[in-house]
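Asks: Fold the following for me, if possible:
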Amino acid sequence: MFSASLGRMDSTDDGGTTEGTHNTQSSTQTTKKRGATRMQKIIRQRNAFGKLQVELDGFEPVYGKAGNEFKSYVGLVARINTPITIKEWSDIPEDTKATIWKEILSTFDIPDTIDMKRHWLSYVGDRWKDFKTKLVNKYIYGQNPCQTYDFIEQETWNEFYQSHTGESYEATRKKYQDIQAKNIHPHLLARGGYKRLEKMMMDEKLKEQQALADADPSYTMSPPSPIRRVEKWKKARMDKSGNYRTDSTRVVAEKIDALELQISQGEFIEDGRKDSLTVALGTDEHCGRVRAMGRGHGIKSVFGHAKRRQKTPEDVQQLVDAAVGAAVGAAVAEALEKQKQENISEWEEFGQRITEQFEAKIASMMLQFSAMQTPLQPKQVTTVCVDAVPPPPSDKASSPDPFSNLPALGARCQLFLEDPIRRPVAYGTTYSGRQVHGVVLDVNNVKVSITDVGDPTAHVPFPTGEVKLVSDASQHFIVWPKKLVELCT
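Replies: Coordinates of the predicted model:
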């Protein structure tokens, strides 16, 4: 199905078939409109030069022209290769999904891994559902879409039309419209989403630094601090005049500003998922996504693993009280039942025996729970980097660079400082990206993130407004000299 559709696309001019235009030569009054996206330029480049290059940041393409073309092409694959008459994405045959993934790999040079395939097939499913929604909103009660999308056969459209009309479908549609109406803080982002917004905000920071450098020649520019998600959430809901669309969103923004002031004064401390945005909204993060972070970011990638809470003496006492209460209740119930069947003397003997057993059980439980009341120990870095691979000096151009072929998700590494003696200060992950917060890296530096802190008081080689010490660098991308990074194998 897909190859046949591509054949029709290749034989069509760039303008393609347009909506409301059947014969432009015979009617001079027909207005020509933008037709369906066909990505013919991408297809011609692939056929002439082979796979197209696209720079990835994790699973997502770096924002820009190449990244936009990649996503547009994936959306095209979703429309053409997936039948619109199937109800759910989970019902799509596996061989169809395999064909879609093969088509993406044949056009763009991206890693063929299980995680990458899962991520982008999920994206294909979302675009397929969006396309069906567009067909319902625009064509169910309007023009026939077969004139615009020549890969939709008339018989297929008739079946789709029948399944998306009638009282049963309208009831289902009303249900999901009511769910969507509960989104009282919709963003105003365009196609680029949060990735485009983050780039724009980072560019603004760079312009501010450049203005300071122009005004003061002694000012030294440094990589700007990363954009916090609370800043992106607020910016995404402002119009061009800086106003919020709804009063409810403005109220949340004011709560955020008040919490940010408390943070600066040390009155409120952010702890993992409990940051100013979550507290202001009053709802926890969804398990499958993180607000204001865009696609491809989950709870673990943003906040890390949840900290395991150790039991305090108060917790132990509560467990003991609950166990005692349960044991007393069971003993009393059994005693009352026995009392109905036995005389007073037998009850007294039974009560004495129960009391002795109960006291012995409580003593045993207290010993067990007391063993749990151990003092909390400070967290120690226990990670050991076995067979660390030190990179060659950067001035030896003939030596292979171990950072040139890093995995897509980064590589484990150990970070050092020389002040003046070389010493390890942290463990982390090094990445192949060539930019950090919009600033192009020098050939002798590399992009890293810190996962385990060894010396929290050590100064990072390239401090920013928010990251000056190793202990500040958690969940931040920072720059580190290659000669002070050792890969772990």
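
Asks: For the rest of this, base every contact and every neighbour count on C-alpha atoms.
Replies: OK.

Asks: where exactly do the helices run in the stretch 51-200 of the chain?
Replies: 65-81, 94-107, 114-139, 154-163, 167-181, 193-215 (DSSP state H, counting those that start in this stretch).

Asks: Tabulate these in CSV, adding columns for distance to Arg38 and mean neighbour count.
Replies: Formatted as CSV, these follow (distance: least, C-alpha to C-alpha, whole Å; neighbours: other C-alpha atoms under 10 Å):
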stretch, distance to Arg38, mean neighbour count
helix 65-81, 7, 19
helix 94-107, 14, 16
helix 114-139, 14, 16
helix 154-163, 20, 14
helix 167-181, 30, 11
helix 193-215, 22, 16
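
Asks: Looking at the ones you listed, which is nearest to Ser449?
Replies: Proximity to Ser449 (C-alpha to C-alpha) singles out helix 193-215 among the helices of the stretch 51-200 of the chain, at 18.7 Å.

Asks: returning to that earlier point: mind putting the helices of the stretch 51-200 of the chain into a markdown table with distance to Leu52?
Replies: Putting the helices of the stretch 51-200 of the chain into a markdown table (distance: least, C-alpha to C-alpha, whole Å) gives the following:
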| stretch | distance to Leu52 |
| --- | --- |
| helix 65-81 | 9 |
| helix 94-107 | 6 |
| helix 114-139 | 17 |
| helix 154-163 | 33 |
| helix 167-181 | 37 |
| helix 193-215 | 21 |
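
Asks: so Gly117 makes contact with Trp101?
Replies: No, residue 117 isn't Gly; it's Lys. Yes: with contact defined as C-alpha atoms under 8 Å, Lys117 counts as touching Trp101 (6.9 Å).

Asks: Here is a second sequence; please produce its structure as well for comparison:
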Amino acid sequence: MSSSGGDSESASSKKKGRGPTNIKRVINKPNKEVKFDTLGRAVINDETTPFSTQLGVSVRAHVPIIYRQWPDVPDHIKKIVWQDLKLGWKLPDDNIDLQKEITSQMGVLFRRFRTTLNKDFLMKGKTPFGTYKSIEPSQWDAFVEYHQSEEFQNLSRQGKENQEKNLYPHLLGNRGYKGERFQKRLKERLKEIANETPIGG
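Replies: Model prediction:
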């Protein structure tokens, strides 16, 4: 779990990260097992969505929003998120490739969270304290200051321009493209079975 050690939004607001705590759990039964493919992606099954949801919950609970990008987040905070996940799921510590893939997924969720905070709270003149208890006022102040800066406005403008050029936007939710393909194949197979079954058979 590497980190570039880049700048955060406020050096005075840096936190060491919270250790695994009794944060909201998507499941109550510990040591649930999620299978992964050779690329470290969660295999589509009944546990995939709860795992992805808990991953997002853990990231929001333990990673301070003062960090502008995922590479800026220190390794020890990423490890806290990993240990928090292990309270609910069986995750092998000796599988480095799997750790890297899940850590990458953490980064995607962290970026989405910051986007949500900007769109649903900052741009609407709201504060997130009632919704996200882990966010402290000093962190929010730093977040607001950065998002109102000329640097962020330029990056945001560039991002919108790039998005307009994207001919294949991702619109498939938590299941992703792999999950969508699975659901499509399942529906097609069920339709085939229905056509093969004789009426009254």
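
Asks: about what we covered before: for Glu349 of the first structure, which of the helices of the stretch 51-200 of the first structure is the nearest?
Replies: Going by C-alpha to C-alpha, the one of the helices of the stretch 51-200 of the first structure nearest Glu349 of the first structure is helix 167-181, 65.0 Å.

Asks: residues in the second structure aligned with that closest one?
Replies: Here helix 167-181 of the first structure aligns to the second structure at residues 150-164, judged by TM-score structural alignment.

Asks: And the contacts of the matching stretch?
Replies: Defining contact as C-alpha atoms under 8 Å, 6 or more residues apart in numbering, one finds that stretch 150-164 of the second structure is touched by Tyr146, His147.

Asks: gap between that stretch and the chain center?
Replies: Here stretch 150-164 of the second structure is found 22 Å from its chain centre; the criterion is C-alpha atoms, centre = their mean, to the nearest Å.

Asks: how big's the offset between that stretch and the first structure?
Replies: Average distance, stretch 150-164 of the second structure versus aligned residues of the first structure after superposition (mean C-alpha distance after the TM-score superposition for the first structure): 1.4 Å.

Asks: which one in the first structure is aligned with Gly176 of the second structure?
Replies: Under the alignment (TM-score structural alignment), Gly176 of the second structure maps onto Gly193.

Asks: quick one, what contacts Ile27 of the second structure?
Replies: By C-alpha under 8 Å, 6+ apart, the neighbours of Ile27 of the second structure are Pro50, Gly88.

Asks: An error on my part: the question was meant for Asp37 of the second structure.
Replies: Val43.

Asks: What is the equivalent residue in the first structure for it?
Replies: Using TM-score structural alignment, Asp37 of the second structure pairs with Asp57 in the first structure.

Asks: Repeat that for Arg189 of the second structure.
Replies: Aligned partner of Arg189 of the second structure by TM-score structural alignment: Leu206.

Asks: doesn't Lys232 make contact with Glu198 of the first structure?
Replies: Yes: counting by C-alpha under 8 Å, Lys232 is a contact partner of Glu198 of the first structure at 7.0 Å.

Asks: okay, and the common contacts of those two?
Replies: Between them, Glu198 of the first structure and Lys232 share no contacting residue, judged by C-alpha under 8 Å, 6+ apart.

Asks: Now do the alignment partner in the second structure of Asn158 of the first structure against Gly130 of the second structure, distance only.
Replies: Taking TM-score structural alignment, Asn158 of the first structure has Asp141 as its aligned residue in the second structure. Using C-alpha to C-alpha, to the nearest Å, Asp141 of the second structure is found at 15 Å from Gly130 of the second structure.

Asks: Arg18 of the second structure now?
Replies: 19 Å.

Asks: Looking at these two now, which is surrounded by more residues?
Replies: Arg18 (15 against 8; other C-alpha atoms under 10 Å).

Asks: Now the aligned partner of that one in the first structure: closest residue in space that isn't a chain neighbour?
Replies: For Arg18 of the second structure, the aligned residue in the first structure is Phe2 (criterion: TM-score structural alignment). Leaving aside its chain neighbours, Phe2 of the first structure sits nearest to Asn81 (5.0 Å; criterion: C-alpha to C-alpha, 6 or more residues apart in numbering).

Asks: Report the aligned residue range of the second structure for the helix or strand hosting Ala333 of the first structure.
Replies: Assessed by DSSP states H and E, Ala333 of the first structure sits inside helix 313-341. Aligned using TM-score structural alignment, helix 313-341 of the first structure spans no residues in the second structure.

Asks: Could you do stretch 247-265 of the first structure as well?
Replies: So stretch 247-265 of the first structure sits over no part of the second structure, by TM-score structural alignment.

Asks: gap between the residue nearest the centre of the second structure and Gly56 of the second structure?
Replies: Central residue of the second structure (C-alpha atoms, centre = their mean): Leu109, 2.2 Å from the mean position. With distances taken as C-alpha to C-alpha, Leu109 of the second structure is found 6 Å from Gly56 of the second structure.

Asks: got it, and Gln183 of the second structure?
Replies: Gln183 of the second structure is 23 Å from Gly56 of the second structure, by C-alpha to C-alpha.

Asks: do Val108 of the second structure as well
Replies: Counting by C-alpha to C-alpha - Val108 of the second structure and Gly56 of the second structure are separated by 9 Å.

Asks: thinking again about what came up before, doesn't Ala78 make contact with the match of Arg18 of the second structure?
Replies: No: with contacts counted by C-alpha under 8 Å, Phe2 of the first structure stays clear of Ala78, the gap being 9.8 Å.

Asks: From the contact counts, what lies against the helix holding Ala333 of the first structure?
Replies: Other helices and strands packing on helix 313-341 of the first structure, by 3 or more C-alpha pairs under 8 Å, 6 or more residues apart in numbering; DSSP states H and E, are helix 344-372.
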